[in-house]
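A.B. asks: the sequence isn't on hand, but the structure is:
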């Protein structure tokens, strides 16, 4: 069985210490069979929050899903996140979607949140095409400008699509989530793995609040190996990029996938994720 390791995380880049309450990262769901995954999502920011532009945020945005012939949607998980104590009732293509799980964090007098909903039935019915997340209104939180002055005003959404195709090799696909904080580094152990073939192994992250201008020893590692690719330099892992579309302007958000074929080994039953930054971080992690 090949091992495809699927990870989701959300990061809040903060420049002060004294981090936060935590919910330990743990296995959420595991798939064994001919499975793979992809991401769909978009930011609500109109520019990086590290810029000097007017403080504003959208309440909706759109992204497209394109699966190949033979791909059958198994699961669709919707995540959204932003500044403030939270907006936990949103719409996806006009359908009301309440959060079934929520994650909150309080850091240096500021609140941040993320939320989850299983939208499998809706996405199975719709299939390929445009998806619009709406009614995610963070303006009451950021309009007073405290978050903007702190440069931590952000919002966005993403769907994780787990799909099956009989032409795929056998894979193990794991979804982990939780909420943990980082001072200048963090180690997260992903357990419940069964690596019997590392060929084609990959890891994917959904990251919030990454800035392209913060290229300051911001590294992402697995089993002591620094990860990088054409969109993500080794010292700037979370820089507003989307591996699926090739975009480098996904402001304050990342949808990143890395090849880890050479970073895990047959027989591994766990993997160590390590993240470092010269700035201070607090992380909502979905791995």
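C.D. replies: Noted; the coordinates are in hand. No experiment lies behind these values; they were computed from the predicted model shown.
A.B. asks: drop to CA atoms for contacts and neighbour counts, all remaining ones
C.D. replies: Fine.
A.B. asks: so what's the residue lying closest to residue 80 once chain neighbours are set aside up against?
C.D. replies: Spatial nearest neighbour of residue 80, excluding adjacent residues (C-alpha to C-alpha, 6 or more residues apart in numbering): residue 157 at 4.1 Å. For residue 157, the contact set (C-alpha atoms under 8 Å, 6 or more residues apart in numbering) comprises 41-44, 78-81, 133.
A.B. asks: distance of residue 276 from residue 267?
C.D. replies: Computed as C-alpha to C-alpha, to the nearest Å, the residue 276 to residue 267 distance reads 27 Å.
A.B. asks: have a look at those two and say which one is more surrounded.
C.D. replies: Comparing residue 276 with residue 267 by other C-alpha atoms under 10 Å, the one with more neighbours is residue 276, at 21 against 12.
A.B. asks: near the closest residue to that one other than its chain neighbours, how many other residues are there?
C.D. replies: Of all residues not flanking residue 276 in the chain, residue 185 sits nearest, at 4.2 Å (C-alpha to C-alpha, 6+ apart). When neighbours are defined as other C-alpha under 10 Å, residue 185 has 18 of them.
A.B. asks: list the contacts for residue 185?
C.D. replies: Residue 185 neighbours (C-alpha under 8 Å, 6+ apart): 274-277.
A.B. asks: how far away is it from residue 235?
C.D. replies: According to C-alpha to C-alpha, residue 185 stands 13 Å off from residue 235.
A.B. asks: of the contacts of residue 185, buried ones?
C.D. replies: With burial judged by 16 or more other C-alpha atoms under 10 Å, the buried subset of these is 274-277.
A.B. asks: reformat the residues you listed as CSV; add secondary structure.
C.D. replies: Below are the buried ones among the contacts of residue 185 laid out as CSV (DSSP: H, G, I helix; E, B strand; the rest coil):
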residue, secondary structure
274, strand
275, strand
276, strand
277, coil
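A.B. asks: which among those gets closest to residue 139?
C.D. replies: For the buried ones among the contacts of residue 185, the minimum distance to residue 139 (C-alpha to C-alpha) is 28.8 Å, reached by residue 277.
A.B. asks: what residues are up against residue 118?
C.D. replies: Taking C-alpha under 8 Å, 6+ apart, one finds 75-78, 100 in contact with residue 118.
A.B. asks: swap that for residue 283, please
C.D. replies: Neighbour list for residue 283: 9-12, 179-182 [criterion: C-alpha under 8 Å, 6+ apart].
A.B. asks: this is the other structure I want to compare:
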């Protein structure tokens, strides 16, 4: 498993002068190293009574001046490249240019054992964002003030298909353990606004593993990386075998999947996953789906950002003969960022 030096958090005064001073200060930490391709590797593994939850939201959406924007946000088929895109900004702070919220929902009495924040997007649309800011983001716990989070590992960053794509991440276990469940806010994700053929897209996901003696014994795994999925590319990982009848769930985070363009799939132990929000051959369809939790805003169509959780118990399967998690795309210029599973430990 990858090791990280722990959460890199700073209290942030969200004023323009204060931020500008911090960004240019000689004492500010150097930007995280970047790489065009980050092969997927296991970030976290545990066998414990408990599970994995995630909070996620988009950082950019279509401008409401477009006549079709409202219907697309509600779920109509379209692509981010069809729109002039603008920031989502819900915090009423004039000094943040994007912000959104989502709920970390934990069982009463659960203990957080792992929490990692992932963020990413496209830096090149109608404007070009500076890559030096890829490794910085702001986060506020429920009822709390913004704190700066710095990426604590290599940032994935690739220029391809008209996009300038990146994903960064940081360990926030201590912060989430101390602050607990509720609505978390993430701001200043480095994404570009405007319109281009590649489209604007970006968002964040907070993945949280927890221990709870009241829940089944499960094998928990989180993998991350930064891999292009265009043209029959795939991410294939070793993973659990799913015994027949075993429960569990699997999740993904991916960028720039377009709704209605079929040819991508997520399979676990040889079984293709789907649900009401994600067709079997179009799982990269710009959705944040899975067990219910609150989001602000809560657009059903996120126009280029996917953070989905699938219930494995609802999937018919033979069980027992295959292992592994596979995310594949035959058409989209998409990027994979995170995969995770929580499977009943029955074998």
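C.D. replies: Ah, there it is. Treat the numbers as computed from the prediction; the structure is a model and nothing was measured.
A.B. asks: if we can go back for a sec, narrow the contacts of residue 118 of the first structure to those in strands?
C.D. replies: 75-78 (DSSP state E).
A.B. asks: mind reading off the mean deviation between the lengthiest strand in the second structure and the first structure?
C.D. replies: Longest strand of the second structure, by residue count under DSSP E: strand 38-58. Comparison of strand 38-58 of the second structure with the first structure after fitting gives an average deviation of 1.2 Å (mean C-alpha distance after the TM-score superposition for the first structure).
A.B. asks: which part of the first structure matches that strand?
C.D. replies: With TM-score structural alignment applied, strand 38-58 of the second structure matches the range 23-43 in the first structure.
A.B. asks: show me what counts as buried in the matching stretch.
C.D. replies: For stretch 23-43 of the first structure, burial by neighbour count (16+ other C-alpha under 10 Å) applies to 23, 25-26, 31, 33-43.
A.B. asks: quick check: end-to-end length of it?
C.D. replies: Start-to-end span of stretch 23-43 of the first structure (C-alpha to C-alpha) is 25 Å.
A.B. asks: where along the stretch 1-150 of the first structure do the helices fall?
C.D. replies: Remark: helices assigned in the stretch 1-150 of the first structure by DSSP state H, counting those that start in this stretch are 120-126, 139-142, 146-150.
A.B. asks: the first one vs the second structure - mean distance after superposition?
C.D. replies: To tie it back to what came earlier, the one meant is helix 120-126 of the first structure. Taking mean C-alpha distance after the TM-score superposition for the first structure, the mean distance separating helix 120-126 of the first structure from the aligned residues in the second structure is 1.4 Å.
A.B. asks: onto which residues of the second structure does that helix map?
C.D. replies: So helix 120-126 of the first structure sits over residues 173-179 in the second structure, by TM-score structural alignment.
A.B. asks: over to residue 291 of the second structure. Which of the three states is it?
C.D. replies: Assignment for residue 291 of the second structure (three-state DSSP): coil.
A.B. asks: show me what contacts it?
C.D. replies: Applying C-alpha under 8 Å, 6+ apart to residue 291 of the second structure gives the contacts residue 309.
A.B. asks: what's in contact with stretch 134-141 of the first structure?
C.D. replies: Residues outside stretch 134-141 of the first structure that contact it (C-alpha under 8 Å, 6+ apart): 56-61, 82-84, 86-87, 89-94, 147, 155.
A.B. asks: could you do stretch 165-176 of the first structure as well?
C.D. replies: Under C-alpha under 8 Å, 6+ apart, the answer for stretch 165-176 of the first structure is 1-8, 25-36, 70-72, 190, 193-194, 286-287.
A.B. asks: ok, now with 7 Å
C.D. replies: 1-7, 25-35, 70-72, 286-287 (C-alpha atoms under 7 Å, 6 or more residues apart in numbering).
A.B. asks: before we move on, the earlier item: of all the helices of the stretch 1-150 of the first structure, which lies closest to residue 199 of the first structure?
C.D. replies: Nearest of the helices of the stretch 1-150 of the first structure to residue 199 of the first structure, taken as C-alpha to C-alpha: helix 120-126 at 28.6 Å.
A.B. asks: buried stuff in the closest one?
C.D. replies: Result for helix 120-126 of the first structure [16+ other C-alpha under 10 Å]: buried residues 120, 123.
A.B. asks: thinking again about what came up before, in strands, which of the contacts of stretch 134-141 of the first structure fall?
C.D. replies: Among the contacts of stretch 134-141 of the first structure, DSSP E puts 61, 82-83, 89-92, 155 in strands.
A.B. asks: just the buried ones from these?
C.D. replies: Among those, those classed as buried by neighbour count (16+ other C-alpha under 10 Å) are 61, 82-83, 89-90, 92, 155.
A.B. asks: out of these, which one sits closest to residue 254 of the first structure?
C.D. replies: If you rank those by distance to residue 254 of the first structure using C-alpha to C-alpha, residue 155 comes first, at 11.9 Å.
A.B. asks: aligned partner of the closest one in the second structure?
C.D. replies: In the second structure, the residue paired with residue 155 of the first structure is residue 202, using TM-score structural alignment.
A.B. asks: quick one: contacts for that match?
C.D. replies: So residue 202 of the second structure contacts 58-60, 120-122, 191, 305 (C-alpha under 7 Å, 6+ apart).
A.B. asks: same check, this time on residue 252 of the first structure
C.D. replies: Neighbouring residues of residue 252 of the first structure by C-alpha under 7 Å, 6+ apart: 48, 154, 208-211, 240.
A.B. asks: skipping adjacent residues, who's closest to the equivalent of residue 112 of the second structure over in the first structure in space?
C.D. replies: Alignment note (TM-score structural alignment): residue 112 of the second structure maps to residue 73 of the first structure. Spatially, and ignoring its direct neighbours in sequence, residue 73 of the first structure is nearest to residue 163 (4.3 Å; C-alpha to C-alpha, 6+ apart).
A.B. asks: and that neighbour, how many residues sit next to it?
C.D. replies: Neighbourhood size, residue 163 of the first structure [other C-alpha under 10 Å]: 18.
A.B. asks: ok, it to residue 50 of the first structure distance?
C.D. replies: Using C-alpha to C-alpha, we find residue 163 of the first structure at a distance of 36 Å from residue 50 of the first structure.
A.B. asks: next one: residue 87 of the first structure
C.D. replies: Counting by C-alpha to C-alpha, the gap from residue 87 of the first structure to residue 50 of the first structure is 23 Å.
A.B. asks: same check on residue 187 of the first structure?
C.D. replies: For residue 187 of the first structure, the distance to residue 50 of the first structure - C-alpha to C-alpha - is 27 Å.
A.B. asks: who has more neighbours out of those two?
C.D. replies: For the pair residue 187 of the first structure and residue 50, the greater number of neighbours falls to residue 50 (20 against 13), based on other C-alpha under 10 Å.
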